[in-house]
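Participant: Kindly return the folded structure for what I paste below:
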Amino acid sequence: MRQEAVMELSPQEWEELLQEKDEKLKAALQELADVRRALDKSSIVAITDHRGIILSANDQFCRISKYSRSELIGQDHRLLNSGHHPKAFFKQMWATIGSGQIWRGEIRNRAKDGSMYWVDTTIVPFVDQQGKITRYVSIRSDITDRKNMEEELQRSQEKYRIIAENTSDIISMVDERGDFLYLSPSHRMLWEHEVPNGQIQNLFGWLEEDDREIMDYAIRYVYSTGKGYMAECRIRTERGTPIWTETKLNPILDEAGNVSAVLLVTRDITDRKLSEETIHHLAYHDALTDLPNRRMYIQHVTKEIMQAKRFQSNMAVLFLDMDRFKDINDSFGHDVGDLLLIETARRLQACVEQGDIVARLGGDEFTILLRQIKEQPQAEMVAQRIMAELQKPFDLNGHLMSISCSIGIALFPQDGDQAEDLLKRADTALYSVKSQGRNGYAFFDPTMEAKSLERILMENELRKAIEQEQFHIYYQPKMDIATQQLTGMEALVRWIHPELGVISPGRFIPVAEETGLIVELGEWILREACKQNKKWQDEGHQLKVSVNLSARQIFQKDLVEMVTRILGETGLAPAWLELEITESIFVKMEEATVVLKQLRDAGIQISIDDFGTGYSSFSYIKSLPVDTIKIDASFIRDIHHNQESQAIVKAIVTIADSLQMNVIAEGIELDDQAEALQQNGCVHGQGYLFSKPLATADFEHFLLNR
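Facilitator: Sure thing, here's the model as predicted:
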């Protein structure tokens, strides 16, 4: 407004103008008061002169610094110096504000009581009309909680960095293509690769080519499902020899919950895989002769039958055993008998064509598959060749001996179109040869399948024995090999016939299995063993009793209910019962797993009996709910002087330890065997060295003596 216009205003207009300006000034002052009030409530505000001497401090400043206003006024900020920041930090700050510029930063201060706090600080310089700095206004926000969280996070990150860089496992992160986002330094020790800085490589380039598809699937699975995955792959090293690794893959999620990367924890399992390969070979091969065992032989025959059906070709199965082999064992000992079996295996292999299969079923029993024979005389020629070859003298550790053999022959397709049927009918033909005086061969004839009178009588007597309770339970102790401490006992059934005396389990158990009587007999054995163990428990003997279950019992529908019912009736706690199963259950792996898990859930322990004699493989064992592995006596017999047997036992113990399973050796007869078992890590055992199976009264005497 021009001066002339102002002078022309009337008194009333002057009053209105002054009132308007007064209201604007009040509003501006109120706004400044509101800002100051808000600033005081939320921030630390201080005013210093150009030297940094505090001229003014708000309530927030006093509260957080724990100094009163009078203690702050007239002091400089060195009063609050925590010693955390270097001199260069404050030198740079003063250079900035001294040049008239605003400075921003985070400062750690010390309160009056010695506690530390962090403030996010802005310092604004104010200048006069001549451009000289007259004072500084500092506005600070308390960020102590945030800084504490950051420090805690940093400590956590440092802790996990130390773990990642020093663990023997390989910690890494990869993207969807397998490119490394992070790789812990421990890879150098395991893979023997160096990764230069800035040259992180792709995971697939280090994998064996045949295993890349496995890892590719694993990564894609984690990305697509957001779930973890376990993979086993071989890694190439600079040595040229691949190593086996086990990798656990887990998703890393972003804020939106999407998979942004995959975390891999990789460990070297080469030793375990080598042990598993040893066990796998053992599962499919005879330990003494290294020939295929029954399991592998049946698989081969089944495969060849499919081929023969396709091409309409013929085959022959030969079942062979050596005549009076038991006499050789009894006269010269098992070592000579084993040498005879090894040499027999070698001669049998020399009698057949390439592609034909020779297998050992156990004892002195061998079987041979002749592939693609055109007519019966070809099988007859091979049988004659075998008999002639085995009749040549054997020189075994200075002992010269000649043996004969008996051979049964079944032909495909006329005698059967299943592997087990052909083997069974070849065995029937073999039995016919033996009944006629041995040292010969015979082809299967349907009339041979008629049951022998002895078999019929055995079945009838077995039924009567169950009704009349002619059976008795004997107990064989289980011992700690080193301390000779009794750790448990195995319940073994014995048949004492009123007229025939003691009948070997080897004679009546197979009949019971075939007829199904084993189910009724097995329930009686379990009840008697639990009842007796409960009695011993009440007398102060805290021991676990082991009871054998046949494959037929495992697959009976009410097994779990029957076992738990007997435990309830006898009052024996489940923890004091162990059920021993044979490897034959692996034929029906899925069904067996369900039953065994139910038994384990009931608190009952599970043991694999006669481990290594036919079906077992740790690829099966590690997925089964099993507590104990019993090493078969065939591996213990020569462990004190056979390095291969020692290696097999050590491999079993090593893998069992890694799977947190117990190991017990059976058939220990010599002190040297017990010592060799201890040296190879086996703690528990049973056998005649400690005690033969004992009747109940004798076992009670054994308990009292212990």
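Participant: hey, let's count contacts and neighbours off CA atoms from now on
Facilitator: Fine.
Participant: ok now do residue 138, which residues does it touch?
Facilitator: Residue 138 makes contacts with 44-47, 121-124, as judged by CA atoms under 8 Å, 6 or more residues apart in numbering.
Participant: Out of these, which end up buried?
Facilitator: By neighbour count, with 16 or more other CA atoms under 10 Å, the contacts of residue 138 hold 44-47, 121-124 as buried.
Participant: Show me which of these is closest to residue 597.
Facilitator: For these, the residue nearest residue 597 by CA to CA is residue 121; the value is 64.9 Å.
Participant: For residue 304, see how far away the closest one is.
Facilitator: 85 Å (CA to CA, to the nearest Å).
Participant: which one among the contacts of residue 138 gets closest to residue 160?
Facilitator: For the contacts of residue 138, the nearest to residue 160 is residue 121 (32.3 Å; CA to CA).
Participant: Surely the closest one touches residue 140?
Facilitator: Yes: the pair residue 121 and residue 140 passes the contact test of CA atoms under 8 Å, sitting 4.4 Å apart.
Participant: any chance of the buried ones among the contacts of residue 138 in TSV, with secondary structure too?
Facilitator: Converted to TSV, the buried ones among the contacts of residue 138 look like this (DSSP: H, G, I helix; E, B strand; the rest coil):
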residue	secondary structure
44	strand
45	strand
46	strand
47	strand
121	strand
122	strand
123	strand
124	strand
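Participant: Distance to residue 496 for those residues - can I get that in CSV?
Facilitator: CSV is the format used below for these (distance: CA to CA, whole Å):
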residue, distance to residue 496
44, 99
45, 103
46, 105
47, 108
121, 98
122, 101
123, 104
124, 107
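Participant: coming back round to it: just curious, which of the contacts of residue 138 is nearest to residue 30?
Facilitator: The nearest member of the contacts of residue 138 to residue 30, counting by CA to CA, is residue 45 at 19.0 Å.
Participant: For stretch 321-334, list every residue counted as buried.
Facilitator: Buried residues in stretch 321-334, defined by neighbour count with 16+ other CA under 10 Å: 321-323, 325, 328.
Participant: Another sequence for comparison is provided below:
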Amino acid sequence: MTDNNKALRDKRSIKVLMLGLISTMLLILLGGVFGLNLWQKKLYLQDQLQSHARDSATSLGLSVSHVADPQDWVVASSMVDAIFDSGAYQGIRILDQEGRSVVARTSSKDLEGVPKWFVRWLDLQAPVGEAEVIAGWRPVGRLMVQSDPGIAYRELWATLRNQLAWFAVVTVFAFAAFHLLLSSLLRPLQRLEQAAHRIEDKHFDVSLPIPGTRELAKVTLAVNSMADHLRRSFEEQVATIESLRKLALLDSVTGVLNRQSFDNRLQAALAGDDGDSVGALLLAQLSGLSEYNDQFGREQGDALLKQMAEVIHDECLSHIGSYVGRRGGGCFTVFLSGLTDSRAEAVAERLLERLTSLPLIKNWGGSNRLHIGVVNTEGRTPLAQVLSVADFAMRVAQKSCTNAWRKGRSSGREAGQKPLMATEWQSLLLSTLADKGFYLHFQPVLSDDSRSFLFHQALVRMNMEGRVLAAAEFLPMADRFNLALKVDAQVLEDALTRLAEHHEDAAFCVSLAVSSMQSTEFADLVGAILHRFSAQCPRLLLEVSEHALQAAWAAFDRLLQLRNELAFRIVISRFGSTGMPFGYLKSCPVDMIKIDPGLVKNIHKDQGHQFYLRSIVQIAHSQAIKVIGVGVESQDDWDSLVQLGVDGAMGYYLFRPQESPPHMAAP
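Facilitator: Here you go, the predicted model:
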């Protein structure tokens, strides 16, 4: 934009050029008319002076001839005085036969009210009229009368002033009229420019009014048509991606995640340490589905599965970050993000009650049809181990010979490690906040060419009894005790402080919890911190989960407003995890999206996920949004992501979190 502004400084405005051209032509036209009128007026007055001198000489000559006496010119002199005193003459003389002046009257008075330059410029001639003086039928002398041009000069000067005044009035009104006319004619060009900028910003909802001029109307119609075509292309692309998402990720019968998508997503969460791994896994099994299909038909069996999926999905809606999958047959898996122990058990109890109350199960004789296994999940636990524990718990429930749920023992905790009670967690978190004991580790995001870091992800850590706790181990408890906002505020302030002290560091990305954004204090607290570190904001990225767009839109909208003011960047994480239509990217001007790790996991083996991710990259790049892959655990996945066009990626295979931000060595 800066280069465009520099280029525009050397360009002239069409409005200025047209006003200048029209004004010049108007000046030439009016100046020509004015000069011609003045010249014709001069010629007319010159003729009048000539006629006046000639007629006056003839008339005065006849009068003087009646009283002329070659020996006495006194009477003739009196008659000349009477005529000369009228002031219309510059000189009157009578010459005798020998050419001697016998009567002479002249005037040399100044022209009052007429500038000398005007007199010199027009230079009117004072014509002389002659007539013979006759006495007794013989000539006795010659009369010469010269008219005074002063009156003509005064008349010409008055004409000049009047015409100049009229000329000025006409020029001002004409200029104003041309200015208004050009502004009206060029206003559609301003709307076209604004429309072009909106299209440049990927906003295709452009519909310009058709101007009254044919040429501009053609251009406007073309722009409207182009914007409509781009809008339809974008919507078709979004619809295509939605179809791909359903084919690649969702179960065709129930609409929940298919087995592979669920396993990839949970495996990626278990491999991370950002808090997404903490929760509970529920394994729900409906026994005898094949018998149900044989008895009632396949369509009725599919209807039963859909009803079960709707109940399970409805139960999970209130738990942000939770998701549902179908493993096959009548087996469903549910991950409850952040819920452990009694809260997960309560969900299992409600699910069992609601599912067994479904008419299709109740009427079937469902006293021993539904069984649920529950297991708590923690970070760095193999997926197979978690599923095995949940399956074992579900088998134990089946042995009860009634609809039941059972909880399995979590094997993710280190041997001999005693879990903290809820009150102990609360006390530990409060004391850490009071002591500002949270600190940061940094994980780089590598660019697609592997030559630079796009930014560093700031990861929060805390100590407990000499052991470093990752975010996954304490953030769920911070959410439980409504302390997430205070933790996020301290992390944000620490990250900005380091940016202020270390100018060599690249940009930092700080993640904001959904529960923080749901707090009524979020906008004021985060806004105050950002304003205090406004100089560092251009090197800051704020990351919000895609779930926040559903659960805390008002806070997200406030972040967008702050972004426009302070120039930090906004990142959407876990993109594609909520099932939201991707069309929101068109009206949600974010800077980057982070692909959900479940899509990245083993992507080199999954052609469907590759095609789906390539479509996401295309639509994001069409909106000038960068795409970041998350959870890269192998070279094959990294190579596939680069081929698919992502702008960068992060993961333990590329770089592990470090105490200080690493810097790329110069080549």
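Participant: May I have the TM-score of the superposed chains?
Facilitator: Superposed pair, TM-score by TM-score structural alignment, normalised by the length of structure 2: 0.48. Supporting alignment: 388 aligned residues with a CA RMSD of 5.5 Å.
Participant: follow-up on the earlier one: which two of the buried residues of stretch 321-334 of structure 1 have the greatest separation?
Facilitator: Greatest spatial distance among those (CA to CA): 321 and 328, at 13.5 Å.
Participant: sorry, back to before: quick check, nearest of the buried ones among the contacts of residue 138 of structure 1 to residue 609 of structure 1?
Facilitator: Nearest member of these to residue 609 of structure 1, counting by CA to CA, is residue 121, at 75.6 Å.
Participant: Okay, the closest one and residue 400 of structure 1: tell me how far apart.
Facilitator: 102 Å.
Participant: likewise residue 579 of structure 1?
Facilitator: Counting by CA to CA, the gap from residue 579 of structure 1 to residue 400 of structure 1 is 46 Å.
Participant: circling back to that earlier point, which one of the buried ones among the contacts of residue 138 of structure 1 sits closest to residue 673 of structure 1?
Facilitator: Set against residue 673 of structure 1, the nearest of those by CA to CA is residue 121 (79.8 Å).
Participant: Output the contacting helices and strands for the biggest helix by length in structure 1.
Facilitator: Longest helix of structure 1, by residue count under DSSP state H: helix 11-42. Applying 3 or more CA pairs under 8 Å, 6 or more residues apart in numbering; DSSP states H and E, one finds that helix 11-42 of structure 1 contacts helix 59-65.
Participant: Now with 10 Å, please.
Facilitator: Using 3 or more CA pairs under 10 Å, 6 or more residues apart in numbering; DSSP states H and E as the contact test, the elements touching helix 11-42 of structure 1 are helix 3-7, helix 59-65, strand 133-142.
Participant: Report the buried residues of the longest one.
Facilitator: When neighbours are counted by 16+ other CA under 10 Å, the buried residues of strand 133-142 of structure 1 are found to be 133, 135-142.
Participant: Over to the second one?
Facilitator: Buried positions in helix 59-65 of structure 1, judged by neighbour count with 16+ other CA under 10 Å: 59-62, 64-65.
Participant: With distance to residue 173 of structure 1 as extra columns, can I get those residues in CSV?
Facilitator: Shown next, in CSV, are these (distance: CA to CA, whole Å):
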residue, distance to residue 173 of structure 1
59, 50
60, 46
61, 46
62, 49
64, 43
65, 45
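Participant: Identify the farthest-apart pair in those.
Facilitator: Of all pairs in the buried residues of helix 59-65 of structure 1, the most separated under CA to CA is 59 and 65 at 9.9 Å.
Participant: Overlap of the contact sets of the two?
Facilitator: Common neighbours of residue 59 of structure 1 and residue 65 are listed as residue 44 (criterion: CA atoms under 10 Å, 6 or more residues apart in numbering).
Participant: ok, of the contacts of residue 138 of structure 1, which one's closest to residue 245 of structure 1?
Facilitator: residue 121 (52.8 Å).
Participant: Closest one to residue 426 of structure 1 out of the buried residues of helix 59-65 of structure 1, please.
Facilitator: Residue 426 of structure 1 lies nearest to residue 64 out of the buried residues of helix 59-65 of structure 1, by CA to CA, at 97.0 Å.
Participant: pretty sure the closest one contacts residue 42?
Facilitator: No: counting by CA atoms under 10 Å, residue 64 of structure 1 stays clear of residue 42, with 11.7 Å between them.
Participant: Please enumerate the shared neighbours of those two.
Facilitator: Contacts common to residue 64 of structure 1 and residue 42, judged by CA under 10 Å, 6+ apart, are residue 142.
Participant: doesn't residue 317 make contact with residue 368 of structure 1?
Facilitator: Yes: Residue 368 of structure 1 is in contact with residue 317 according to CA under 10 Å; the separation is 5.7 Å.
Participant: More neighbours: which of the two?
Facilitator: Taking other CA atoms under 10 Å, residue 368 of structure 1 and residue 317 do not tie; residue 317 has more neighbours (27 against 22).
Participant: any idea whether the more buried one is helix, strand or coil?
Facilitator: Classification of residue 317 of structure 1 by three-state DSSP places it in strand.
Participant: Run through the helices of the stretch 51-200 of structure 2 in chain order.
Facilitator: With helices called from DSSP state H, counting those that start in this stretch, the stretch 51-200 of structure 2 shows them at 74-84, 116-122, 150-200.
Participant: what does the first one contact?
Facilitator: What it means is helix 74-84 of structure 2. Contacts to helix 74-84 of structure 2, defined as CA under 10 Å, 6+ apart, come from residues 56, 60-61, 63-69, 89-94, 102-107, 143, 145.
Participant: Just list the residues touching the nearest residue to residue 132 of structure 2 once chain neighbours are set aside, thanks.
Facilitator: Leaving out its chain neighbours, the residue that sits closest to residue 132 of structure 2 by CA to CA, 6 or more residues apart in numbering is residue 142, at 4.5 Å. Neighbouring residues of residue 142 of structure 2 by CA under 10 Å, 6+ apart: 57, 61, 93-97, 99-101, 130-134.
Participant: out of the residues you listed, who's nearest residue 377 of structure 2?
Facilitator: residue 57 (130.4 Å).
Participant: my read: that closest one touches residue 146, true?
Facilitator: Yes: contact status for residue 57 of structure 2 versus residue 146: in contact at 8.6 Å, counting by CA under 10 Å.
Participant: what sits in contact with each of the two?
Facilitator: Common neighbours of residue 57 of structure 2 and residue 146 (CA under 10 Å, 6+ apart) are 92, 128-130.
Participant: Please indicate which of the residues you listed has the highest neighbour count?
Facilitator: For those, the largest number of neighbours (other CA under 10 Å) sits with residue 92, at 24 neighbours.
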